[in-house]
Each structure stands twice: as structure tokens, then as C-alpha cells.
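Student: model the structure of this input:
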Amino acid sequence: MSRRDTFVFTSATLRDLRVQQELLDLETRRRALARWSADRRRFYPEARKIIIPRPRPGAEPKYCRDAAFHSALFTGDLDKIKCIFNDEATSNMIIETLNDELAWSPEMGLWALTPKLKYTSGLRITSGRGYTACAKLLLHKGADVNASPGGLSALHDACAGGFTDCVQLLLSYGANPNILSKEGSAPMHLCTTPKTFQCAKLLLEFGANVNILTRDSQMSPLHVAAQHGLEEHLNLYLCRGAHVCSRNREGETALNAACSSAEKPAEDRQYYRVAQMLLSGGTDVRVGGKKNHTPLHNACANCSYRIVGLLLQHGAAVNQQNCAGYTPMDCVLQGVEDYLDWQPEGIVLYLLNHGASPVNPKMLKLCSLSPRTMEVILNSYEHIPLCDSWVESIPPELWQEHHTFYSSVVQMNSRAIC
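Tutor: You can find the predicted model right below:
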């Protein structure tokens, strides 16, 4: 290489290179913004022709209780809405509604239905019911897309209802995908059903933060998806960079949320797949939060047979105690009576085979209604313990049904004493 093909590497040269890099980065961001604007115009060509007026700062909002206005909005009557909401002022009116809610009445000493005034807007009502044409008309007339009378924005309502077209419309008109409600929830936190998947996808495409947390509980969208067993949402968030080890205010991960929400054994398969995805994503199976209640504690308490096996395969701590001093084995025994038809004996066997400590004989009375579970536990002892603590808790009809088993246990216990 000739001398003229090189340059002297000085601090000034380094600064010049950094400036050039910053200019290149700026140009990249400018082009990305241009592409986003082009996509917006492609979805809603009218958005590029309209300058949407915004309410003047300091302008007093108008309130409306007119039944005709309510009827037009709640039924999605486009013709009536065109006649009523014909300017910026009417399009931004705050709609007052009365709802009967249960409230404690000290005078009557009971719960009573009490009328409660609530606030919303025309854009919230139409977006929350999927009336896309009506919502578009209100936006065209000057409705504030980010207004949140009553504590929620139109985007919150559209996402909660799973109305993809309305979500697309609102975002294209500049709705903030990360706007927080009065309660501190972003629109993504309200995507809680399978039909909201496309809504969540749109929010992310328009810049929503996949790791945004609720204000109080510090729940992430990943926590919410895991809590509701939403496999598609979960996969979407993980692909978009969701923090799999993010903890809520109680110190629990999304895996804790999934295992605690699998309360119905019939949902075991659904939540099993959710737990499997989170474990594949690298979540810590031993995280127990502030109460030291681990995913294994939750899965055992809910008698989630498949999930318990999955957690143990990934190294769950089988003898870890929560803040109340209970182990996962204690949790499953306390729930045996509620899950007699869902293989509690299988979970007990799983735990014992993975090194669970021997069950305290005093706990036998908790599983006396499940002969199979009791048999598994008794087989783990070197000597049959005294049966006085549990034999009296067995109903006569159950004793009769499983007479052979119960009688043999009592006989073995009698021989051991002799």
C-alpha cells in the first residue's frame, strides 16, 4: 500500500469519523420514519390530506347526558353521528353515563345497587365497540385521539375489545401506543384474550414498548400473556425482545404468573406450553418472589401434573420452603381433596422421585380421601406410621368403597405396634 493511500490516525480524525457515523445513523432514522409515514398513508390515504384540529389549550370541555347522543354512539348509528357530531367541540364532548354498582350501605347494613356517574367519550364508545366508520368520522371532525376521559383512551378500549380495525385506525391517526390509563396500564396490558393478538402486533409495529410495566403492580405484557395462557402473544413478545426474567412488584416472573393461573386442570396443557416457552427463553425456574412461593409451589397447589413434571426436569427446588414454611409437597397435599380426579398421587410420586423429604405422618389426614395418594406416601416409609390421625376422617361410604386398602393399612399398623 502506498503512503498516499493511508492517513495519520489522530484524535481529530477519530472525532471526524464519529461525526460521520452519527450523520449516517441520523439518515437511517430519517428513512425509517419516512417508511413509517408512507405505510400510514397507504393504510389510511385520507390521513395525509387532513390536518386534524386539536382542542385549544385551556378550553373547557363540554359534558353530555343527552339520551339521543348516547343512543347514536352505543348503537353505531353513523347517520345520526354525522348529524350530531359535526365539529371539534361536539366530537370532544365528555359523555356522562350512569351505571348501577354494588356499594356497601352502612345505613342499611348490606350491599346495595347505587347509581354511579362515569365519564367517557364518543371516540371511546365507538372504538370500544368496533364501530370503525363512526370512529373515523369523529377523528375527521377533530376528536382528540389520545383523550382519556374516565381514565382510559380509545386505544385502551379498542385493544380490550380486540377490534383490530379500530386499533389500526387510531394508531394511524397518531394514538400513543404507550399511553397509560388512570390505573397505570398501557394498551398492551389489556390484550388479554386470543382475539387481541393482532391488536398487540399492531401496537408493537407502531412503537409500543414490549417491556412496559403497569404503574402499581409492575406487570409486563409478558406477565399478562402468561397469566392468561396466551401462547401466540407470548411468542410474539419473546421474538420482539421481551425480558423473560422481568419481575413484578411481588418479585415474580412470568413463569410464576403462568403456574399460579393454571387453576383448572383442564387448562393444564395450555399453560404447560406457556411454561415450556418461558423455560426455553431462559427464565429461572427457582425464582420465588417476595413470599418465596416458587412456580413449583403454584403448580403443586393447582395439581398441574404436566407442569410439575416440566419444572422438575428443569431443576426446580423440590424442598424449598415458602415464607409460610410450606414445601411443594405440602402444597399438593393441602389441595388433594379439591383435585381427587386429577392424579394428585402422580404429583406426589414425581416429588418423591426427585428427592422430596419424607411426608410428616401428621399430613396423612390431608390425603385420606385419596387412597392412591396415601398408598404412594405409605410406600415411601420404612415402617407404617400410626393411623389415628387420619382414620377417623374417612367418610363411611369411602371406607366401604376402598375397604380392602384401608383395612390392610390398619392391620399392618397393628402388627407394627405388636
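Student: please make it C-alpha for all contacts and neighbour counts, starting now.
Tutor: Fine.
Student: who's in contact with the residue nearest to residue 390 when sequence neighbours are not counted?
Tutor: Excluding the flanking residues, the one nearest residue 390 by CA to CA, 6 or more residues apart in numbering is residue 365, at 4.2 Å. Residues counted as contacts of residue 365 (CA atoms under 8 Å, 6 or more residues apart in numbering) are 389-391, 393.
Student: if I look at the most centrally placed residue in the chain, how far off is residue 241?
Tutor: Centroid-nearest residue in the chain, with CA atoms, centre = their mean: residue 224, separated by 1.3 Å. Per CA to CA, to the nearest Å, residue 224 is found 16 Å from residue 241.
Student: here is the second sequence; please produce its structure so I can put it next to the first one:
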Amino acid sequence: MAFDKNISKIMLSDIQYFKGFIRKNSHKINETNSWGLTYLMAACQAGNIDLINSLIEAGSDLDMKDRDDCTAFHYAVSGKQHTVVPLIASKGANAEKCNAQGNSLLHLAVETGCKDVVKAVLHVTENKSVQINKQNVNGDTPLLLACHRGNTEVIQQLLLYKPDVNLENKHNNTPLHWACSWGFKDIVEQLLLFGADVNKKDIYHYTPLHWACDSGHLEVVQQLLWSSKCCSKTSLTKADVNAVDSDAVTALHVACGLGYENIIKELQIPELKVNAKDIKYGNTPLHWACRSGHKQAVQQLLKSNPDVNLRNIEGNTPLHLAVLKQHYDVVALMLAQSQVELDIKNCNKMTPLLLAVSEGHLGMTHKLVLHKADIKAVDADNNNCLHLAVKKGVFHSEDETVEILDKFYNMLNLSKKERRSGTIVAMYLAYSGGHFHHKNKGDETPLDLIENPVLKQKMKTLLPSLCLLCEVNEPTVKFQPCGHTVTCKDCCLKIQRKTCPKCQQIIVEKSGFVTPKSENKEVQTPAHPSESKVLPTSRILGIKSVQLEIIKHDNPGNTEVKGFQTLRKWFTACDPEKRTLKTLRDALLEAECFEALECLPQTE
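Tutor: Model prediction:
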């Protein structure tokens, strides 16, 4: 308790009391508390010159250490007592000692940020060239600590003694790394003038340019990129804009990931490698910008004409990542680029559309459908977008609505809360051209994945039937006169039937290869269906119009004779090398003259 009382008296500058204590207790002049604090240490920290002189005269040990290996000299410096520094130096205190952290007096002086203390310490330091580059246990020099704190006046004091500006700490940080990280542009300029290595790498292989970009300091980036110009012959070089860290990340990657479009603009110099890929995921700067959702950064980067379709290790393009992260404005910007390929598949065979559906992003799905994404694309398991929609169950409720969904949940008599269910979205995708009868590798159709039997039956009544022959494709060919549309185009071409597979009625006319959307429209049958095929067939075979008019004039109303005379004219007038069944078959097929096709042999 007495010791603590005495320390309090010192801190209060009660000199008379303490001088009396010294006279009566000279044997206690070097006593300490549990930390190792002495009366002289406390007096030096308080800056009481009179008391310091009295203690030294009474026999206080100038070089005693506390538990942190700090002497009275260290206490004077930490207390910013610049007038005490020369005093105790003159009394023989050791100015070269370091504390337990390896900090010299100069380290501690720099940490105070007081230029007068720094100046005083430098003045009493004998071996200045050694002390100026002294490294503590972390490898930090006084200059590095000063750059970390951004004290320009202190740094100017240190630079007068020509320190090594490129000395690294244990993390390989140099003073320039710290100055760039904190954005101290005036300090950066001074360091460059004194020869700081602008491309020095730290333990993570970050250059000063990486740090400036990471912290968003535009003016520092400008200094580094043009240091060779602004610093004349003193600077080693300007910053390498393509330098990579331990993960092959460039400064451009960093700026793009953080959305600093102004810094991106500065980095866009001729030697910039705009398509550089990182090691971890193989992402380009454009991947980073799209993944982070920085529209302005993407917009600026596109001015360097990056490859917008490059795939990363997972096969994802920048568009994949923007879709995955639901960055609508970035997706819209990317879709506006003519070079963007909308249906590139990643390593799981997922297109951006399939990815949007699998993640349950309704608005993103709708946006991609509107931009004509391949609705029939399938993933590695042969799932189409309808499979993925049904499997997802519920889609995210985003701001963008798809009014067409109302139609389907009303048709299925579902509640409004089920509007964004996977089944309803699958119906919407089917309406947009998706295939509800497509089978995945598990031999399942999207319809098979619907667990509710009542809902499944309702949907079957709404879906188009399948071709009666292949049971895979939707029927598109309409037979006359029965009017049934029960086979697909492929089956109709492969299997030359004379009767309708549904009603067995003789087929007079196959009235066109209609699309599913036109299937419900009435097909107008001409009065003379066979005759309607004569003219296009004749033209395809190369018969002149004047010759056709002669045949029509000579054989009014007799379709069979007209057809025969037309074929005879072709047979006698054409090049013998082209006078083949294949030529005739191709012409009849192109003119959709199926009844004539059935009369031809299948082989030459």
C-alpha cells in the first residue's frame, strides 16, 4: 500500500513529500511493485525533471526492467516526455535496449506519434543506421509502424536518416503496403520518392496495388500505376497491373469483386489481362463482378471487351453466377450484350435457365424465358426445366410477377397461395415450349414427379396427347377426312400409313405439318387437294410455268392426267443424272404430296 501511495504522489508531482521519503528510506529507492515498476520509471513517465534528478542522485538504477523488459528510458519515451530523454541519456541510461516485444526506444517514440519525442530519441541514439532499421519481434521497423499510423511528420523525420524503405516484417509487409492499405497518399508519394518497391509482395503475395484496390483508394491506385512518371528516376518501376497473389487473383479481380468502377477504369491500361483466371475457381474479373452484383463495375469492365462466355472450373459463365445470386440488373446488362451465349452449360449441364429453375428463382426464370433461353435444355440427369420446377416445390416470391401463372392455378382450381408452386411454374414452362412428357435418366416425366394423384389427373386433361406411334413427341400431322391429329412429323415420314391409326379411316390428305400452337385451328381443305400439290411439285422439279399452263389447258378438271403429264415432262426433259426416285421423292415430300409418296417404292 505504501508503494502505491508513493507512486500516486509522484504522479501528482508532490515533490516535497517524495524528497522526504527519499531522505528517510534511501534503502527503498529501487523497490518495485508486482509488475516491476520503480519510482524512477514512474517519475520518467510523469516527466518530473527535479524528482528524476533526486532519484538518480539517491541511487536509482537507470537500467532496471519491469516484467515487460521496459526501463525508465522506455517509460520516458512512452510518456511523450521529450525533455526527459536527453536528461537520462546524459546520466548514462542505455538507449539501445529493447523491451520484451523487441521494441526499441525509436519504435516506442514512433508509436506515440509525437515528432518531438522521435527527434529527441534520434538525437541521443549513437548508432542511428542500426536503430533506424531495427526490427521488433514482428519484424516491424520504426518506419513500418509510422506508415501503419499515417503520421507524415514522423515519417519525414525518419526518412532524413535514410532507412531501408523495403524492409519486410514477418508477414512480408513493407511500409508501402501499409500506406497503400490505409490510403495515406502523401506517405505513398514520399516512399516512392525514396525508392520503395512498388511490386513487393507480402505473405499472401498481395502487392501494394492489391492493397490499394482492396481498400478502395483511387488516388493511391493512380500513384502506383504512374509512379515511374511522377517520381522520375527515383522509382524502381510502375506497378504491375497483372501481378497475382497466392490464389492468382489480380488487382482487377479485387476491384471488380468490391465494385470499385472508378478503380477498374484506372486499371484498364493496354497491358491489362482482362480475362485472367484465379486458381481457386477459375473465375475471371467479370465472374467476380457478376457474382457480387456490381452493375456499374460490370458496365465499366465490359469496355475492355472481356470474353463474356468464359467458363470457370465449375463450368459457370459470368451469367450463371449473376443468375445464381439473383442480380437482376446485372443479368439484364449481360443479356443486352450480343456476344453473350444464353444456353452455355456448366459441368452439371445446367444452363442459366436450368440453374434459375433449380434454385426456385421465379423472376429470373421468367426473364430468361422472355430472352428466348432454350426451354428444352436438359441437365446431366436428362432433367428438363419442368422436372426441376416440380422437384423444387415452391419458388421464391420476388417482386417481378408472372401473370400467366394466374391462368394455370385457376385451371387447376388451386388456391392463390399455391400460385408459385413448382407445379404451376412447370405448367408455365410447358406453355412456353417445355415438354411435360420428356423422360429423365430415371425414366420419369415431370408428370410422374407430381405426388398428388388428383392434381396429376387434372394436369393430364390439360396437356396435349402424345403421338400414337412413338409415344414420345406431340402429334402435329392432321389427317383428312377424319380430322385426327395423332402422329408426329417424324413418325409420319418414317411410317407411310394409308389409314388413320386412331379410326382406321383411309387417309386422303395429310394436311400439313402443323405446329402444336396451330393444332387447334381449323385447317381449310381445298376442293381438289391432290391438284393443289401439282403446282408446287412441278416448280420444285424445275418445270417451266408456260409448260404447266399448257398441261392445265389440255387437261381441264382431270387431276390424275395433269399429274401424269407433269411427271412425264420432268422425266423427258431433266438431266439423266437427276432423273432418280430420290429427286422425285424429295420434291413430293417438300410439297407435302403424301398420297403420291405412298405410291413410290422405298428403294431405288
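Student: before we move on, back to that, pick the one among the contacts of residue 365 of structure 1 closest to residue 92 of structure 1.
Tutor: Nearest to residue 92 of structure 1 among the contacts of residue 365 of structure 1 is residue 393, at 65.9 Å by CA to CA.
Student: from memory that closest one sits against residue 368, does it?
Tutor: Yes - between residue 393 of structure 1 and residue 368 a contact is recorded at 7.1 Å, counting by CA atoms under 8 Å.
Student: neighbour count: those two, which is higher?
Tutor: residue 368 (25 against 13; other CA atoms under 10 Å).
Student: what do we get in structure 2 for residue 236 of structure 1?
Tutor: By TM-score structural alignment, residue 236 of structure 1 lines up with residue 223 in structure 2.
Student: its match and residue 69 of structure 2, how far apart?
Tutor: The spacing between residue 223 of structure 2 and residue 69 of structure 2, counted by CA to CA, is 42 Å.
Student: helices of the stretch 151-300 of structure 2, residue ranges please.
Tutor: In the stretch 151-300 of structure 2, the segments counted as helices under DSSP state H, counting those that start in this stretch are 152-159, 175-182, 185-193, 208-215, 218-225, 227-230, 251-258, 261-267, 285-292, 295-301.
Student: in structure 1, what residues pair with the longest one?
Tutor: Spelled out, it's helix 185-193 of structure 2. Helix 185-193 of structure 2 lines up with residues 197-205 of structure 1 when matched by TM-score structural alignment.
Student: that older thread, leaving out the residues flanking it, which one is nearest to the residue nearest to the centre of structure 1?
Tutor: Spatial nearest neighbour of residue 224 of structure 1, chain neighbours left out: residue 189 (6.4 Å); criterion: CA to CA, 6+ apart.
Student: between residue 223 and residue 69 of structure 2, who's got more neighbours?
Tutor: Using other CA under 10 Å as the criterion, residue 223 of structure 2 and residue 69 rank with residue 223 on top: 21 against 17.
Student: okay, the more buried one and residue 229 of structure 2: tell me how far apart.
Tutor: Between residue 223 of structure 2 and residue 229 of structure 2 the computed distance is 9 Å (CA to CA).
Student: which of the three states applies to residue 114 of structure 1?
Tutor: Under DSSP: H, G, I helix; E, B strand; the rest coil, residue 114 of structure 1 falls in the strand class.
Student: that one reaches residue 104, doesn't it?
Tutor: No - counting by CA under 8 Å, residue 114 of structure 1 does not reach residue 104; the two are 9.0 Å apart.
Student: hang on, the earlier thing: now do the contacts for the residue nearest to the centre of structure 1.
Tutor: Neighbouring residues of residue 224 of structure 1 by CA under 8 Å, 6+ apart: 189, 192, 254, 257.
Student: what's the neighbour count on the second one?
Tutor: Right, residue 192 of structure 1. Residues near residue 192 of structure 1, counting by other CA under 10 Å, number 23.
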